[in-house]
Structure formats: structure tokens, C-alpha cells
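Participant: no sequence on this one, just coordinates:
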């Protein structure tokens, strides 16, 4: 399947779980399509890039290790993604990567997630926290930053400052997640 064919196929992806799973499985069963999916994802002004992000998120939820050969490309370009419905999956994938990194169960992400990739994830997550993003990317970013802050000493103080500063202006969903994260940090 060519990039153009995959691009056309992605037009059939919608918010339904069935479609996202179907196309995620298409990529899982044809991993050679992953570079093309990433190319489409990083066409950041194109609405189809959102659909590529949805598919990538579902693929990563099932086969995160398939992203390993493309971690440099993914982390180098993820900050360019700006359409709301594509930002959420990017934040979720960052959370998947960091959760896998800190998993007690040994996995390939633990050796593949180099310090430069972690640095890029920290940067994009803080961007999501301070920019005018919806609650979901902020919630995923809070959790990602909380986990990374257990090893990177400057993250928790910065995260606490942002959460406390923005607390009153944010939604009830943000407040609930922020309370949870602040409680965990202060333990």
C-alpha cells in the first residue's frame, strides 16, 4: 500500500472504536506502513493527520514496541501537531511511552527511550500544560510529567507551580486530575 492509498483509506476512519481498531490492526499486520502513517500524521494542517493520530494511538495501545524504530521521528515532530483532535492522541502516546518506561515488567521501551526522547516528551508535555489545550492532553501530560518527575528533580516543582496557578481557571476535570497529581507529588 502506498502513502496515497493509505491516505485515502484514512478518510474512512471516524470516531468509532471499530474503525480505529480496524485501521490500527491494518498497521499492526503491515508494519511497513508505519513510516507512511507517521508521514501523514505530520501533515499537521491536514484533517487526515488527525485520523492518522487516532490510528497511531490505537496501534500504540496494542503494540507500542512497533514505534521503537521511529521514536526519533515521532519525538522530533510531535510538537508540530496542533489540531485538537490530533494533539490528544500525541499526549496519550507520550503517556504510553513513559508508563512503559517505568513499568515493573521488563519491556523494549525501557532501553529504547533515550534521554533525548524523554527530553522532547517533557518539552511537549509542558507545552500542553501551559498552552490553551483541552483537558485530555493536559491530563495525559500531568501524569507523564508526574512519572518523569520522580527521576528528573526539577519537573515536580514546575508542574506544581503550573497546576496551582491554573487550578481556579480550569474545568472540573482538570481540577480533579490536578488534585490527584498534587496529592501524589506531596507524598
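Facilitator: Arrived safely, thanks for sending. Please read all numbers here as calculations on a predicted model, not as lab measurements.

Participant: going forward, measure contacts between C-alpha atoms and count neighbours the same way
Facilitator: Noted.

Participant: For the chain, which segments count as helices?
Facilitator: Applying DSSP state H to the chain gives helices spanning 3-10, 17-29, 34-41, 48-63, 71-77, 84-101, 109-112, 115-130, 135-149, 155-166, 172-186.

Participant: Would you mind giving those helices as CSV with mean neighbour count added?
Facilitator: CSV is the format used below for the helices of the chain (neighbours: other CA atoms under 10 Å):
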stretch, mean neighbour count
helix 3-10, 15
helix 17-29, 17
helix 34-41, 21
helix 48-63, 24
helix 71-77, 17
helix 84-101, 22
helix 109-112, 16
helix 115-130, 18
helix 135-149, 23
helix 155-166, 16
helix 172-186, 15
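
Participant: what's the distance between residue 101 and residue 185?
Facilitator: Relative to residue 185, residue 101 is positioned 19 Å away (CA to CA, to the nearest Å).

Participant: same deal with residue 148?
Facilitator: Relative to residue 185, residue 148 is positioned 12 Å away (CA to CA).

Participant: got it, and residue 96?
Facilitator: Using CA to CA, which is the criterion applied here, residue 96 is 20 Å from residue 185.

Participant: Check residue 164 too.
Facilitator: Taken as CA to CA, the span from residue 164 to residue 185 is 13 Å.

Participant: any idea how far the closest residue to residue 94 other than its chain neighbours is from residue 153?
Facilitator: Once flanking residues are discounted, residue 94 sits nearest to residue 121: 6.4 Å by CA to CA, 6 or more residues apart in numbering. Relative to residue 153, residue 121 is positioned 16 Å away (criterion: CA to CA).

Participant: likewise residue 127?
Facilitator: Here the criterion is CA to CA. By it, residue 127 lies 18 Å from residue 153.

Participant: With residue 71 instead?
Facilitator: Taken as CA to CA, the span from residue 71 to residue 153 is 24 Å.

Participant: also this one, for the comparison:
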């Protein structure tokens, strides 16, 4: 039995990435979820992150895991280990596959998948149903049913779909107690809880941007101290979508230094670099002297970055060029 990981990769529009195998493969021109064999000495999580990086030049964040699928192809038996993942990269650079496409979740079962991937697609669609517990807290008007911290934390940790995140986000907008807990959990030492809570917090801010304004100073001052790349990613996304005039001058300086350091670092994830670029562009609209430094760093990243960061960098450079043309 060969252990093989695969990734159900979602973009910010909640579409799922599928890739097409080439002609000279076991299953020519069939579609599949990207992934590969687990190597000696590596965990399944390490494997899927490595495979997606090698095959697609994409960075992913693991959000959850689906039941394993065993399948006998006749000439080989595999155990498929599926992970639900998020990404900011929308343009994979194909090194092994023939083609790719982003598919709306309801259309997944229309795809001509390899046999082992079909039950994975079904399992993913089933995981997107909103559990009764999530509906219960959304309908709560005064915190009833979520008084128990452990209950809410368990719900957040079990969360695997955009729909679930949206339901909890709606509840947080209506109920300040839930919002406060989401914010507190985002700083938790429990990395999974912090990631899921901060991810849900981004959905809250998408729906009601004003709600985060009183807390932006705390978030900005914490960026250098957070040892959780996923939570940093969520916080930087929230900041990148914020009107910079609503942030004080002191925190402009802290933010600019953090974002420039993230862009220069060889260890920052692609999503963190992308949100740092957007934040620095918005700061450059207020402080034009930042524009040249930002452009220089982006040009450097264009030569050595992934397809996703190159595409995002090109967009920012175009906007910076528009600034200088004014």
C-alpha cells in the first residue's frame, strides 16, 4: 500500500484547484487533487506542503483533514490522505501536470477525476455542510449556548469550510462576546485554534470592517511577537484591507517596518509577503517616499519569487507606476 497525500486547495473565492495528468502517466488526462507520495522520515503534513510547492510553486496553509481513501488500481494499491488547504496563489506554475483549473465546489463531481479522487471530492462536499452546532450559536441572541469556552473552541477547531466560518462570523457581528473570544483565541498558543479563530476574524471584517478598528493598535503591536504564521497571515490580510487613515502615525511606522522586514526575509510565506506589499502600497499613498524602496524590493522578489508572488508584485508595481505618473 502506497501512502499518497493530496490537497483540496481553495482560493479566496472558495473555488477548488484541480490539475490534469499528462499523456505519459498512469491515468492520462484524468484530473486529480495535487499531491504525492509520503517520503521516508517526513510527516504527511510535511509531504503535502512539499509536494504542492514542488509541483505547483504554491504556498498552502492546512485547514483540516478528510478521511483516508484506499483504492486498488490493479497494478498498485494506494492510501490517499486528503488535506483541506487555503492559498493566496491563484496561478500555479505547472512542473508535472498538463493543465489546471479552479472549480466551484458544487461542480466538483462533474470533473473527470482519477478513481481514487472521486470519493475525496464527495467527502469534501459533505464536509462543507454546516453542522447543527454552528447553526445553534448563530441563532443565539445573547451568548446562550456558547458560555462554555471549551464548546466554542471545539467548534472553531472542527471548522473546515468557508460556510462554517461565515456562520460564526455572522454570529460574532451580532454578539460582541463571540467577537471578543475570536480575537482572544487568535493570540492563543494553540496554533490550530489561533489559525481558525483569526481566519474567522477575517470573515467578520469582510462583512463589517468597522468592528476591528478599536483593536488594530493591539494587532499591529503584536505582529513581531506572534509565532504563528497562519495567524499573522490573517492579521495582515485584515490590515491590508483597512483604510490606513484610520490607523495612527505611530502604528504606521511599526507596520511599515514589519512589512519591509517580511518582504526581505527568506522565511516569510508567500501570503505574508503579498499582504505586506499591499499594506506598504497603501502606506506609500500617505508617505510617497516609501514607494521607491517598495518598488526595489518587489523587483528583487520578481526574480526569485513564486508565480503567485510575481503576479501580485506586478500588480503593485503597476499601481506604484500610476502614482509617479500623477
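Facilitator: Great, that's in hand. In this text the structure is predicted, and so the values were computed from the model without any measurement.

Participant: The residue nearest to residue 94 of structure 1 -> structure 2?
Facilitator: Using TM-score structural alignment as the criterion, residue 121 of structure 1 maps onto residue 255 of structure 2.

Participant: does that match really touch residue 219, like I thought?
Facilitator: No - applying CA atoms under 8 Å as the test, residue 255 of structure 2 and residue 219 come out as separate, 10.1 Å apart.

Participant: Give me the common contacts of the two.
Facilitator: With CA atoms under 8 Å, 6 or more residues apart in numbering applied, the contact sets of residue 255 of structure 2 and residue 219 do not overlap.

Participant: Residue in structure 2 paired with residue 178 of structure 1?
Facilitator: Checking TM-score structural alignment: residue 178 of structure 1 goes with residue 313.

Participant: just residue 135 of structure 1 next, same as before
Facilitator: So residue 135 of structure 1 corresponds to residue 270, using TM-score structural alignment.

Participant: Then residue 23 of structure 1?
Facilitator: Match for residue 23 of structure 1 (TM-score structural alignment): residue 168.

Participant: How much space separates the residue minimising distance to the centre of structure 2 from residue 186 of structure 2?
Facilitator: Closest to where the C-alpha atoms of structure 2 average out (CA atoms, centre = their mean) is residue 86, at 3.7 Å. For residue 86 of structure 2, the distance to residue 186 of structure 2 (CA to CA) stands at 17 Å.

Participant: what do you get for residue 256 of structure 2?
Facilitator: Residue 256 of structure 2 sits 22 Å away from residue 186 of structure 2 when distances are taken as CA to CA.

Participant: Kindly report the same for residue 275 of structure 2.
Facilitator: 18 Å.

Participant: List the residues that contact residue 85 of structure 2.
Facilitator: With CA under 8 Å, 6+ apart, residue 85 of structure 2 has these contacts: 7, 8, 9, 10, 60, 61, 62, 63, 64.

Participant: May I ask which helix or strand encompasses the first one?
Facilitator: In other words, residue 7 of structure 2. According to DSSP states H and E, residue 7 of structure 2 maps onto strand 2-10.

Participant: List the buried residues for that strand?
Facilitator: Neighbour-count burial for strand 2-10 of structure 2 flags 3, 4, 5, 6, 7, 8, 9, 10 (criterion: 16 or more other CA atoms under 10 Å).

Participant: what would the residues you listed look like in CSV with distance to residue 82 of structure 2?
Facilitator: Formatted as CSV, these follow (distance: CA to CA, whole Å):
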residue, distance to residue 82 of structure 2
3, 11
4, 9
5, 6
6, 5
7, 6
8, 7
9, 10
10, 13
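
Participant: which one of these sits closest to residue 305 of structure 2?
Facilitator: residue 9 (20.0 Å; CA to CA).

Participant: From residue 19 of structure 2, how far off is the closest one?
Facilitator: 11 Å.

Participant: these two touch, right, residue 71 of structure 2 and residue 81?
Facilitator: No - judged on CA under 8 Å, residue 71 of structure 2 makes no contact with residue 81 at a distance of 11.4 Å.

Participant: Compare neighbour counts for these two and give me the winner.
Facilitator: residue 81 (24 against 17; other CA atoms under 10 Å).

Participant: In this structure residue 36 of structure 2 contacts residue 44, no?
Facilitator: No - using CA under 8 Å, residue 36 of structure 2 is not in contact with residue 44; the gap is 9.9 Å.

Participant: any residues in contact with both of those two?
Facilitator: Common contacts of residue 36 of structure 2 and residue 44, defined by CA under 8 Å, 6+ apart, comprise residue 5.
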